[in-house]
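> Structure here, sequence nowhere to be found:
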């Protein structure tokens, strides 16, 4: 049963990453519709905001796709360097691009004050958990357990990009007003993903035979 759940999780992540990629290209790519930018009004014509938006979108896609190989222990056993390089790509994109631009963009987010605070919190906790995951493996005090725990939390927050869209679509179909929908979907994705990460970590801490926090699908 656990293998089936891991497979479902991997497929859901892949589908979500590809869907975000496709939607981003259709709206922000060459010849895209540009609906999101148009909705922002005056701020959507500010060069700094536009640059931050585009690099934030690209960094988000890189983050989600770089995590995919980490879900197969068999693949990582065959190519050990794959875990390190994908991890470095993920961490660099979060620390130097995704979180900084996300925090800036949060000040102009939809959803009123709740939306702005939600994105500010998301940018901050994603940066913090990723940084803790990286620093736990630096120097002579390498802590593999702490590294796995912090990176699990980091990815849970990064994956809110997927769960947010799921909640947003569900509430949209239910007829919820856009501003309210945006804020509720955002906070539900942040808190929900955080709760799932802690439940996963607690389960693993109670099962010492599980030697890795990387879900295995093969």
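Good, I have the coordinates. Computed from a predicted structure; not experimentally measured.
> going forward, measure contacts between C-alpha atoms and count neighbours the same way
Will do.
> Which elements pack onto the helix or strand that contains residue 200?
Secondary-structure assignment from DSSP states H and E places residue 200 in helix 178-205. With contacts defined as 3 or more C-alpha pairs under 8 Å, 6 or more residues apart in numbering; DSSP states H and E, helix 178-205 has these neighbours: helix 112-135, helix 144-158, helix 160-173.
> Against that first model, consider the following:
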């Protein structure tokens, strides 16, 4: 069966009429500027994730951080409608970098190092669910583009984008939970710092990617929800 050609939606909006793209790009750059430098030193003690039981964990973590940074920067351009429409060839080339030089290696490494996370079973479960989904969404989006099914390509890549950027929301949740739960160390956690860290990490790793993915799904379902509402209104009026 031949795949049906799907054309992406076009827009007449100028680049400055997308007020979210600038802040998103700055946020990605700021996050990378803060997060990556400690991993460029080769000093294991500066790693924000310490796993001394496995010597291979640190070098794989460093490589994961670098590939994930490539994914973050390129995906900002990939979801920018003005760039996508005005520079389609650059969009395709950068898309390949996003897939093969960003998500795929970063996702495989995320799954590998996630198997030995030092942050407890909840963080472990989150990692082994999130990483395969990240890989699946990205590969599905790439396949749709290769088949010229651009509407489906866009939908899968929005899901991929949500998981790519979820590391930022993960860190934001960590701040929120650290402030909220920190004072309970001697009460709720009976002075057990490791238990508190496990609890915070488990909550933030799940919320960090589940909420962005739910928002992405809501965004993708808006047209269908609007059509159902319109049909319901029309049916009621009839």
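Thanks, I have the structure now. For clarity, every value in this text was computed on a predicted model and none was experimentally measured.
> care to give me the TM-score?
The TM-score (TM-score structural alignment, normalised by the length of the first structure) is 0.80; 200 aligned residues with a C-alpha RMSD of 2.6 Å.
> about what we covered before: average gap between the helix holding residue 200 of the first structure and the second structure?
Compared with the second structure after fitting, helix 178-205 of the first structure has a mean deviation of 1.2 Å; criterion: mean C-alpha distance after the TM-score superposition for the first structure.
> Give me the distance from that helix to the chain's centre.
Put simply, helix 178-205 of the first structure sits 11 Å off its chain's centre (C-alpha atoms, centre = their mean, to the nearest Å).
> before we move on, what about stretch 38-55 of the first structure?
Going by C-alpha atoms, centre = their mean, where stretch 38-55 of the first structure is centred and where its chain is centred differ by 21 Å.
> Compute the first-to-last residue distance for it.
Terminal residues of stretch 38-55 of the first structure lie 18 Å apart, using C-alpha to C-alpha, to the nearest Å.
> how near is the residue mapped onto residue 16 of the first structure from the second structure to residue 85 of the second structure?
When the second structure is aligned by TM-score structural alignment, the residue opposite residue 16 of the first structure is residue 27. As judged by C-alpha to C-alpha, residue 27 of the second structure and residue 85 of the second structure stand 23 Å apart.
> Determine which of the helices and strands packed on helix 178-205 of the first structure approaches residue 24 of the first structure most closely.
helix 160-173 (12.1 Å; C-alpha to C-alpha).
> who touches the closest one?
13, 16-17, 20, 178, 181-182, 185-186, 188-190, 193 (C-alpha atoms under 8 Å, 6 or more residues apart in numbering).
> Residue in the first structure paired with residue 211 of the second structure?
So, by TM-score structural alignment, residue 211 of the second structure is matched to residue 192.
> Relative to residue 113 of the first structure, how far out is the corresponding residue of the first structure for residue 153 of the second structure?
Counting by TM-score structural alignment, residue 153 of the second structure lines up with residue 147 in the first structure. As for residue 147 of the first structure, its distance to residue 113 of the first structure is 33 Å (criterion: C-alpha to C-alpha).
> between these two, who's got more neighbours?
residue 147 (20 against 13; other C-alpha atoms under 10 Å).
> and the gap between that one and residue 96 of the first structure?
Distance from residue 147 of the first structure to residue 96 of the first structure, by C-alpha to C-alpha: 19 Å.
> what residue of the second structure takes the place of residue 117 of the first structure?
So, by TM-score structural alignment, residue 117 of the first structure is matched to residue 125.
> and its match, how many residues sit next to it?
Quick note: residue 125 of the second structure (other C-alpha under 10 Å) scores 16 neighbours.
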